Structure formats: C-alpha cells, structure tokens
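Participant: Sequence first, predicted model second:
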Amino acid sequence: MLFLKDEDFIAKGNERAIYLHPEDNKKTVKVTYEGNQRQESKQSQKEISYYKELEKRGMKNFKHLPKFYGEVETNKGAGFVIELIRDYDGKVSKSFAFYLKENGVEAYQKELEEYRQYFLDNCIIFNYGMMPKNILLRKNSETDFDLVLIDGLGDVSHFTLPNKIPYFARRRISRRWEKFVNKYLLK
C-alpha cells in the first residue's frame, strides 16, 4: 500500500485528486477523494479500462498521453499510477488553458493539428472531459511543444462497439474534435 501525504497533493477534479507518487517523482497517483458525489469514480474506471485496452492493442506511442503504470491501493483509497508530465527543464507542465490565455489559440495551431492527428491515427477515443484545463502543454524545448491529455480519456457513450472499428472510431473522434474546437477554441 502506498502512503500518500497531503504535502504531495498536486490537483483535484470533480471526483479525483492527484498526488505525487511517494516513491517516484516521475509518476503521479490518481485517487477518488472523500466527499465527492460518488463513492467510486466512474472516470477512473473508464480511464483504467481504456488504458488496459490500449495495452492490449500494443500501444507504444504515449506522446500525447501520460504512460499508465497500473492500479494501486493507497491510504486514501484505490487509485492508479500515471506519468507526471514535465517540461524539458524539469518543471511540472502547465495546463493548455494557461497558455491559451497567455498566447491565444493561433500560437498553437501546429500542436493542435498534431494532437488531433494522433487521436485519429491511433483510434484513441476521448470524452467530453477533454478541455484545455485537462490538457497539459509539455515544453520539450523553448520552441517544441506537445499537448498531453491528462483527463478525459475513453468513451462515456453506452454504445461503444463502433469504437472497435477504425472507420467508426475516427468518425466519433472527428465529431468530438469539432465539438472541442467549437466549445473551447473558437471564442
């Protein structure tokens, strides 16, 4: 069992809290926090399930997703371990929302197109939780950046069978991408 300390707290969403892994500063632990509306995190269940599906597919390219290291029991409940996204200088990457506010969407057209193409090429479904605050901008250098989805992986639809067929998966990804762009990037 991992013991998560309050001083290792990083962030909190609607259902989950994220902590620095106590034994590895290159990893984080996501746990369902006490006092949220649900006892079990549906987000966590979907995300873990989707990571396992990617493993079965032999997914090796995690350029735009944190790497998944499995499930774990902690003193704060069940959780799972993922990569901590850091910039080239070792600092924890900031949210895409932060950079959009600072520089505007036009500054990141190349990164957005590469990000969109990554999901299409790998048939990776994201849900409506993909919003600028749930995407990090990882600085690989002063001029080279990657967008990394830290929340919103997997499909919340009840009918997910079409996601197994690349043609239909890409159509769903394209529709969700359009909604993402219209809702968050065209302001």
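Facilitator: Done, it's in.
Participant: C-alpha only now, for contacts and for neighbours.
Facilitator: Noted.
Participant: What sits closest to K94 if chain neighbours are left out?
Facilitator: Counting by C-alpha to C-alpha, 6 or more residues apart in numbering, L136 is the residue found nearest to K94 once chain neighbours are left out, at 5.6 Å.
Participant: Distance check, the one you found against L149.
Facilitator: Distance check for L136 against L149: by C-alpha to C-alpha, to the nearest Å, it reads 7 Å.
Participant: swap in V92?
Facilitator: Counting by C-alpha to C-alpha - V92 and L149 are separated by 14 Å.
Participant: Show me where the protein has its strands.
Facilitator: For the chain, the strands defined by DSSP state E cover 9-12, 16-20, 27-32, 68-74, 77-83, 94-95, 135-139, 145-149.
Participant: surely the residue nearest to K94 meets S95?
Facilitator: Yes. In this structure, L136 is within contact of S95 by C-alpha atoms under 8 Å, at 4.2 Å.
Participant: contacting residues around the residue nearest to the spatial centre of the chain?
Facilitator: For the chain, I150 is the residue whose C-alpha lies nearest the centre (C-alpha atoms, centre = their mean; 2.0 Å). Contacts of I150 were listed using C-alpha atoms under 8 Å, 6 or more residues apart in numbering, and they are 65-66, 134-136.
Participant: One more to weigh against that first structure:
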Amino acid sequence: MDMQLRLDQAIAKGNEKLVFPHPESDDLLIKVISDQFRRTMDYKFSISTRLRRLTYYWPYIKEVSEHIYLREGKVKDTHFVQEFKGFVDTNLGLGITVRAVKKHTGELADTLHKLISSKEFNQKHIDGLIDLLKWLEQTFIVVRDLRTVNIVWDEINGHFVVIDGIGSRRLPSLRTISRLYNQRANRRCTAKLRRLVNKELKKSGYELLF
C-alpha cells in the first residue's frame, strides 16, 4: 500500500522536490518530485519528455548515483551529505527517504540562511563551513546547487550538512566523466557560496565576514 502524504504537510518546497515528515518515523523525511517540476519538464522539453525514460526522475538518478559514489568510493567524512535511506511508494509518486538532521530539541536543523538571518551565526559555524567547503573541494562528489537554504547545521554532531543540490543537472554530464572538470566546478560552487554567505552576513549587520 502506498504511503499517504498530504500536500499541506510539506515542510519544504524546492524547484524539483517537496519534503514531508515520514508518517512512520520521526528520524526520516520523504522527498517526492513536485508537480511544478513535472510541468516545467513538459513545457521546456515537451518532445524529449515523451520519449525519454524516467524523465521526471533524473534528480533522483543523479542524487542516488552520488550516494553510491560516496559509499563505493570509500569517501571519508560522508556526514557532510544528508544520509540516503532508500525508496518508498507514496500517493504522490515514488519518493526517497533520507535521515532527518535535527537539533538537540528534536526539531529539524536550522539552515545556514536561518542561522545568519536570526543572528545566531558565530565562529563555530564559520569553522564548520570552512571544513565543509574544504571537503567539497577535495572530494569528487558532484554538487550543483550550493545555497544557504540547502545547507543545515547539525547541532548534535557539530558540522554542516548538504541536504539538496547533489548530482549534476542533466544526463549525461561531463562532471561525471572528468574528475578535473568536476573539481573545478565544485570550486566555482564553493566560491559562489562564499559570496552568498558574505552578502547575507552584510545584510544581517555582521561585521565578521566569512
């Protein structure tokens, strides 16, 4: 039987996916492809949408491939990426389950954006962000969308976690073929994130920049 999800219970909405609390476990979340993304694919790629296999699910394919890479490549410090748990059938289509990142209170972890806007961002977060960016630049995982809303602070374990934007944008991708090209692309992503963080810090009145 499909797991039943209600649209009004979504806790996050992105360009591609909706995120829901798992009805049977407080430690898990469920991500499903949004109707908005399906309509976008139909509008932008009307012919290929009808011809290509699993057109709507390429975000899953690319994301899961990176989790396989992390596991099979025996990459160290995989805690920087949200843990993938598996697939689940829902009334809204095929979903993927991931480990929820939480605070000591049991609430979902704050995003980097929220930490800055609420003026809770401090030196430990700067150190944690440096560690995350260094890891992204040194490994060969593919990241495509590093934004302050896609990164959360794991308060319990004291490090940042990327919760979205993993995997290349399209199939096929040169980033999955050339390590050098992908590493350069990741460095461009981390440089862009640094600029975004400093912009948000200035907007929130911080004197300390990252």
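Facilitator: Received it, and whenever you're ready, just let me know what you need. Not measured: the values here are computed from a predicted model.
Participant: thinking again about what came up before, between L136 and S95 of structure 1, which one's more packed in?
Facilitator: Taking neighbours as other C-alpha atoms under 10 Å, L136 of structure 1 and S95 compare with L136 leading, 27 against 20.
Participant: how close does the aligned residue in structure 2 for that one get to R6 of structure 2?
Facilitator: Alignment note (TM-score structural alignment): L136 of structure 1 maps to V152 of structure 2. For V152 of structure 2, the distance to R6 of structure 2 (C-alpha to C-alpha) stands at 24 Å.
Participant: swap in Y181 of structure 2?
Facilitator: 41 Å.
Participant: okay, the two: which has more neighbours?
Facilitator: Neighbour comparison, Y181 of structure 2 and R6: the larger count goes to Y181, with 14 against 9 (by other C-alpha under 10 Å).
Participant: Distance of the more buried one relative to N157 of structure 2?
Facilitator: Here the distance between Y181 of structure 2 and N157 of structure 2 works out to 32 Å (C-alpha to C-alpha).
Participant: what does D164 of structure 2 give?
Facilitator: Relative to N157 of structure 2, D164 of structure 2 is positioned 19 Å away (C-alpha to C-alpha).
Participant: And these two? Which one has more around it.
Facilitator: D164 (20 against 12).
Participant: Now the residue in structure 1 that the more buried one lines up against: closest residue in space that isn't a chain neighbour?
Facilitator: Matched to structure 1 by TM-score structural alignment, D164 of structure 2 sits across from D151. For D151 of structure 1, ignoring the flanking residues on the chain, the nearest one in space by C-alpha to C-alpha, 6+ apart is N134 at 5.3 Å.
Participant: List the contacts of that neighbour.
Facilitator: Neighbour list for N134 of structure 1: 95-96, 149-152 [criterion: C-alpha under 8 Å, 6+ apart].
Participant: same thing but 7 Å
Facilitator: For N134 of structure 1, the contact set (C-alpha atoms under 7 Å, 6 or more residues apart in numbering) comprises 95, 149-151.
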